[in-house]
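Colleague: Sequence unavailable; structure follows:
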């Protein structure tokens, strides 16, 4: 349990090395981002800091799929793993996505879902991306507000 942040960091480092292109607007392209933010838990009504990462493979200009992982610095700590499907309604960078989630905590594991959106702001090869999402886990709603740095 103590090594989850290290495992997440290693996983996303490997994904970064495997990424061969940074242009997410074409078919068959990759996108990798690292994020920080806060999550407002519906139970017990607390707000905690989180760090995470996300990978997307874009099959078509309007559709992608990937992997996300986040570590929440709560008591007890929580690790989220998700498998998002990304919809790019305008075939650009704006994204609406949904993901089944696996939540791992020392006091129990849960299955849930996430719905979210984000609008990247390009800065050369990098993007700065504000993100809003809501998680439905264990009968509660958790609200995520984050900022990601993408490649």
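Modeller: Yes, it's here. Computed from a predicted structure; not experimentally measured.
Colleague: from here on, contacts and neighbour counts on C-alpha atoms
Modeller: Will do.
Colleague: tell me the contacts of the residue nearest to residue 138 when sequence neighbours are not counted?
Modeller: Distance criterion Cα to Cα, 6 or more residues apart in numbering; nearest residue to residue 138, sequence neighbours excluded, is residue 110 at 6.3 Å. Residues near residue 110 by Cα atoms under 8 Å, 6 or more residues apart in numbering: 102, 103, 104, 137, 138.
Colleague: Second structure follows, compare the two:
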């Protein structure tokens, strides 16, 4: 099953590349007037294959854009229900093409009264809606000492 999820992540990268090929080259991802900050509300789900459970997930994602290529920030998410876990991640967003970014970083997961070190590898595709607003479907693979998880969903955000 792990191979299936890694295949989905790879497909996500390929889809973003194809979409970028249709866009004009040279456009900036974040316009100067919008500023280097980006804050998003993430709504989605977390699936743990080992437990065969999927939980509603809500989170916040903050990024400070250092350059057109790199942003740094944090992600804080909570999976509700049976999973009942909170994840905090120090994230780096590597902006490969217009709208397409890879998100990686280490973190800590709090679940069942324990703390687990974890890491994230994922893909985000940011659609600009105007006035600094964005809509970003995303897919992440979280690997940890506890249980690995796939986190999926969409984020509505604003650059400022």
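Modeller: Alright, I've got the coordinates. Just so we're clear, the structure is a prediction, and the values are computed from it rather than from any experiment.
Colleague: Could you tell me which of the contacts of residue 110 of structure 1 count as buried?
Modeller: Neighbour-count burial (16 or more other Cα atoms under 10 Å) is assigned, among those, to 102, 103, 104, 137.
Colleague: And residue 121 of structure 2, what's its match in structure 1?
Modeller: In structure 1, residue 121 of structure 2 lines up with residue 115, judged by TM-score structural alignment.
Colleague: ok, and the closest non-adjacent residue to that match?
Modeller: Distances taken as Cα to Cα, 6+ apart put residue 98 closest to residue 115 of structure 1, at 4.5 Å, once the chain neighbours are dropped.
Colleague: my guess is residue 45 of structure 2 meets residue 59, correct?
Modeller: No. At 10.3 Å, residue 45 of structure 2 does not count as touching residue 59 under the criterion of Cα atoms under 8 Å.
Colleague: ok, so what distance separates the residue of structure 2 most remote from its centre from residue 85 of structure 2?
Modeller: Ranked by distance from the centre of structure 2 (Cα atoms, centre = their mean), the top residue is residue 113, with 25.1 Å. Here residue 113 of structure 2 is placed at a distance of 9 Å from residue 85 of structure 2 (Cα to Cα, to the nearest Å).
Colleague: Break down structure 1 into its helices, ranges please.
Modeller: Assigned by DSSP state H, structure 1 shows helices spanning 4-18.
Colleague: if you go through it in chain order, where are the strands?
Modeller: 29-40, 47-60, 63-72, 78-82, 85-87, 95-105, 108-118, 121-123, 126-137, 140-150 (DSSP state E).
Colleague: Can you lay out those strands as CSV showing distance to residue 23 of structure 1?
Modeller: CSV is the format used below for those (distance: least, Cα to Cα, whole Å):
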stretch, distance to residue 23 of structure 1
strand 29-40, 6
strand 47-60, 10
strand 63-72, 13
strand 78-82, 23
strand 85-87, 15
strand 95-105, 15
strand 108-118, 17
strand 121-123, 11
strand 126-137, 10
strand 140-150, 11
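Colleague: what's the counterpart of residue 33 of structure 1 in structure 2?
Modeller: That one, residue 33 of structure 1, aligns with residue 40 by TM-score structural alignment.
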